[in-house]
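1. no sequence for this one, just the structure:
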């Protein structure tokens, strides 16, 4: 579990000890119930989202520590104090989940930097709370339906936020990921199935979608070779999309090179397929 709101003060230490005892979620729930909401429409909505999630952890999951953690966040936000989406370095997450979680956080931060809390306060609060829910559930990594629910709700919410904030364009999550063998840009049968699915999805909207491809490698080679290999991988996918009828003008590519991590991370040898949707 994430360390609960670290603090160097005696009060923070006492709060930490309180959270390690049974019934601590009830303490924060009562504090929340007796407080008057302050701050903006966004902070009020976010406080409520954290409160509801804390109640779920307490009454459905029977996880008192996590319930207390999110109840305490609800109290802090209710007092008008801003809280950022969870930082990943404090959580023990499966390595293969980190790239998507980091990209999702970056996406939310970008929307917030462009005024999402003011333009779409309710949906931005829902996106942040469900992102934090996704992180918490992903660390536990066994309640897969709950992981999916938090993840899906985050993406639904951020899609709505981006439509309101950016108007004419929104970037969807990586809908498909194609993995490769070591030092290879060859597409196997599974990759071909994923490309077929991407073509169907790209054609399934009245607005039309552009496709953005991002090529990655693991950290086993030199920067120069990894940049070249990530380009070869992304171009292999692009060529197959074009063979299936996607115009070259609708596809953009990015050779990102190596991803940080261990030298031979299988899930780092990949191409992410993202969709850019235009009105």
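-> Here it is on my side, so go on. Source: prediction; values computed, not measured.

2. use CA for all of it now, contacts and neighbours both
-> Will do.

3. in contact with residue 70, which residues are there?
-> Residue 70 is in contact with 50-51, 53-54, counting by C-alpha atoms under 8 Å, 6 or more residues apart in numbering.

4. go through those residues and flag which are in strands.
-> Using DSSP state E to define strands, no part of the contacts of residue 70 is located there.

5. ok, so of these, who is nearest residue 89?
-> residue 50 (20.5 Å; C-alpha to C-alpha).

6. including neighbour count, could the contacts of residue 70 go into a markdown table?
-> Below are the contacts of residue 70 laid out as a markdown table (neighbours: other C-alpha atoms under 10 Å):
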| residue | neighbour count |
| --- | --- |
| 50 | 28 |
| 51 | 26 |
| 53 | 21 |
| 54 | 29 |
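
7. the residues you listed into a markdown table, with extra columns for distance to residue 256?
-> Output for the contacts of residue 70, formatted as a markdown table (distance: C-alpha to C-alpha, whole Å):
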| residue | distance to residue 256 |
| --- | --- |
| 50 | 35 |
| 51 | 39 |
| 53 | 36 |
| 54 | 38 |
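
8. out of those residues, who's nearest residue 124?
-> residue 50 (12.8 Å).

9. how near is the nearest residue to the closest one once chain neighbours are set aside to residue 53?
-> Leaving aside its sequence neighbours, residue 50 sits nearest to residue 74 (C-alpha to C-alpha, 6 or more residues apart in numbering; 5.1 Å). Taking C-alpha to C-alpha, to the nearest Å as the measure, residue 74 falls 9 Å from residue 53.

10. next one: residue 190
-> 37 Å.

11. what about the helices in this structure?
-> Assigned by DSSP state H, the chain shows helices spanning 10-19, 24-33, 41-59, 64-78, 98-113, 116-119, 121-140, 144-166, 189-202, 223-243.

12. by contact count, what packs against the first one?
-> Using 3 or more C-alpha pairs under 8 Å, 6 or more residues apart in numbering; DSSP states H and E as the contact criterion, the neighbours of helix 10-19 among helices and strands are helix 64-78.

13. what about the helix it packs on, distance to the chain center?
-> 20 Å (C-alpha atoms, centre = their mean, to the nearest Å).

14. what is the burial count for residue 141?
-> When neighbours are counted by other C-alpha atoms under 10 Å, residue 141 registers 14.

15. ah, wrong one, I meant residue 6
-> Residue 6: 11 surrounding residues under other C-alpha under 10 Å.

16. quick check: it touching residue 17?
-> No: under the criterion of C-alpha atoms under 8 Å, residue 6 is not in contact with residue 17, lying 11.3 Å apart.

17. how close does the residue nearest the centre of the chain get to residue 152?
-> Nearest to the mean C-alpha position of the chain, counting by C-alpha atoms, centre = their mean, stands residue 104 at 3.0 Å. Using C-alpha to C-alpha, residue 104 is found at 11 Å from residue 152.

18. next up, a second structure to put side by side with the first:
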């Protein structure tokens, strides 16, 4: 929660923010981004999608309306053609000098890539890195959820590494006598959504159902979607074999709901629905720990994208 935002919210209202309240009168950008489809340049569209996901999690799962509004404001800016900058950790109430320096170094590394054209060369990777950095700054300022801090930091570092890879010069092949441009269709990721589940259940809650409904609506706006890949997860509370079966049930619940709404799902026999059980947690914990962020199903949409590709032609 940024320092300047704290000064704009009435103290009496802050006292009840953690409860389920109608906060739309104070946090209008949160409500606006809920129904907003990604739009604008590839980078801005990616920011809208990333900040929307952060906003909904902070508002609906953590009841942190101030940070939700901060994320939503950036998403709305991106949708309106503006380019929000990554958070400046110096403007946040981060008391540990070592943590502040670590954040500043991370931002400096990311901005160096942005200044080399990352927003244009690798727009989706750049948007992902910026959102995960802002997640890290926010969690570090709060300071009371070490696992959430570690998760956001780890996701940022992974996103930054992916951005560096995407920015690396492509290998130059031997120069042919002629080259020509060919238009090809490739299949790549176009969107993803995460659905969280209650402890020891595979039932989709109303807030998560609303997320799925909006996800389906967005997919119908960016057709054609070739297939959806569904990956189920569980936390470490309970036996591993039980959690594997529970993660499969959660994935199947989401699969059934998406099929009900007319979405094309990858062939179950070809393992497009993946039960992961306790493997690959969003937040690393010890055994026997309940963690909502790990009780999740990830839906990845992959679609056909038309691109121009150089085709080498050697003349005789």
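-> Noted; the coordinates are in hand. Please read all numbers here as calculations on a predicted model, not as lab measurements.

19. report the TM-score for the pair.
-> Overlay of the two chains. TM-score (TM-score structural alignment, normalised by the length of structure 1): 0.52; 160 aligned residues with a C-alpha RMSD of 2.6 Å.

20. residue 185 of structure 2 - how many residues pack around it?
-> 12.

21. what is the neighbour count of the closest residue to residue 3 of structure 1 other than its chain neighbours?
-> For residue 3 of structure 1, ignoring the flanking residues on the chain, the nearest one in space by C-alpha to C-alpha, 6+ apart is residue 90 at 7.2 Å. By other C-alpha under 10 Å, 11 other residues sit near residue 90 of structure 1.

22. now do residue 211 of structure 2
-> 19.

23. do a quick rundown of the strands in the stretch 201-316 of structure 2.
-> 225-232, 273-275, 296-313 (DSSP state E, counting those that start in this stretch).

24. neighbours of the counterpart of residue 107 of structure 2 in structure 1, how many?
-> Taking TM-score structural alignment for the superposition, residue 107 of structure 2 sits opposite residue 105 in structure 1. Other residues near residue 105 of structure 1 come to 21 when the count uses other C-alpha under 10 Å.

25. my read: residue 105 of structure 1 touches residue 98, true?
-> No: when contacts are counted by C-alpha under 8 Å, residue 105 of structure 1 is not listed as touching residue 98 (10.4 Å).

26. I'd like to know which of the helices of structure 1 lies nearest to residue 212 of structure 1.
-> helix 223-243 (9.3 Å).

27. which bit of structure 2 covers the closest one?
-> Going by TM-score structural alignment, helix 223-243 of structure 1 sits over no part of structure 2.

28. and that helix, what other elements does it pack with?
-> Under the contact rule (3+ C-alpha pairs under 8 Å, 6+ apart), helix 223-243 of structure 1 is packed against helix 189-202, strand 209-217, strand 251-258, strand 270-278.

29. now do 6 Å
-> Contact partners of helix 223-243 of structure 1 among helices and strands, from 3 or more C-alpha pairs under 6 Å, 6 or more residues apart in numbering; DSSP states H and E: strand 209-217, strand 251-258.

30. okay, those, which one's buried deepest?
-> strand 209-217 (a mean of 25; mean count of other C-alpha atoms under 10 Å).

31. excluding covalently adjacent residues, which one is nearest to residue 191 of structure 2?
-> In space, residue 191 of structure 2 is closest to residue 301, 5.2 Å off (C-alpha to C-alpha, 6+ apart).

32. what lines up with the one you found in structure 1?
-> For residue 301 of structure 2, no residue is aligned by TM-score structural alignment.

33. measure residue 301 of structure 2 to residue 220 of structure 2 for me?
-> For residue 301 of structure 2 relative to residue 220 of structure 2 (C-alpha to C-alpha), the value is 11 Å.

34. comparing these two, which residue is more hemmed in?
-> residue 301 (21 against 13).

35. ok, now how distant is the more buried one from residue 181 of structure 2?
-> When residue 301 of structure 2 is compared with residue 181 of structure 2 (using C-alpha to C-alpha), they lie 28 Å apart.

36. what do you get for residue 300 of structure 2?
-> Counting by C-alpha to C-alpha - residue 300 of structure 2 and residue 181 of structure 2 are separated by 30 Å.

37. compare the two (neighbour count), which wins?
-> Using other C-alpha under 10 Å as the criterion, residue 300 of structure 2 and residue 181 rank with residue 300 on top: 16 against 10.

38. how about the closest residue to that one other than its chain neighbours, secondary structure?
-> Leaving out its chain neighbours, the residue that sits closest to residue 300 of structure 2 by C-alpha to C-alpha, 6+ apart is residue 192, at 4.3 Å. At residue 192 of structure 2 the chain is in strand, as set by DSSP: H, G, I helix; E, B strand; the rest coil.

39. ok so, going back, now the residue nearest to residue 191 of structure 2: how far from residue 122 of structure 2?
-> Relative to residue 122 of structure 2, and taking C-alpha to C-alpha, residue 301 of structure 2 is found at 19 Å.

40. same deal with residue 247 of structure 2?
-> Relative to residue 122 of structure 2, and taking C-alpha to C-alpha, residue 247 of structure 2 is found at 33 Å.

41. same deal with residue 82 of structure 2?
-> Distance from residue 82 of structure 2 to residue 122 of structure 2, by C-alpha to C-alpha: 18 Å.

42. compare these two (neighbour count), which wins?
-> Comparing residue 82 of structure 2 with residue 122 by other C-alpha under 10 Å, the one with more neighbours is residue 122, at 19 against 13.

43. what does residue 115 of structure 1 correspond to in structure 2?
-> So, by TM-score structural alignment, residue 115 of structure 1 is matched to residue 117.

44. tell me how far its match lies from residue 219 of structure 2.
-> 28 Å.

45. more crowded one of the two?
-> Using other C-alpha under 10 Å, the more surrounded residue of residue 117 of structure 2 and residue 219 is residue 219, with 18 against 14.

46. nearest residue to that one other than its sequence neighbours?
-> Using C-alpha to C-alpha, 6+ apart, the nearest residue to residue 219 of structure 2 is residue 225, at 7.0 Å.

47. now residue 121 of structure 1
-> residue 42 (4.4 Å).

48. my guess is that neighbour contacts residue 123, does it?
-> No: taking C-alpha atoms under 6 Å as the definition, residue 42 of structure 1 is not a contact partner of residue 123, at 8.8 Å.

49. state the distance from the residue located most distally from the centre of structure 1 to residue 16 of structure 1.
-> In structure 1, counting by C-alpha atoms, centre = their mean, residue 10 sits farthest out from the average C-alpha position, at 33.8 Å. Counting by C-alpha to C-alpha, the separation of residue 10 of structure 1 from residue 16 of structure 1 is 10 Å.

50. can you check residue 82 of structure 1 too?
-> From residue 82 of structure 1 to residue 16 of structure 1 the distance is 20 Å (C-alpha to C-alpha).
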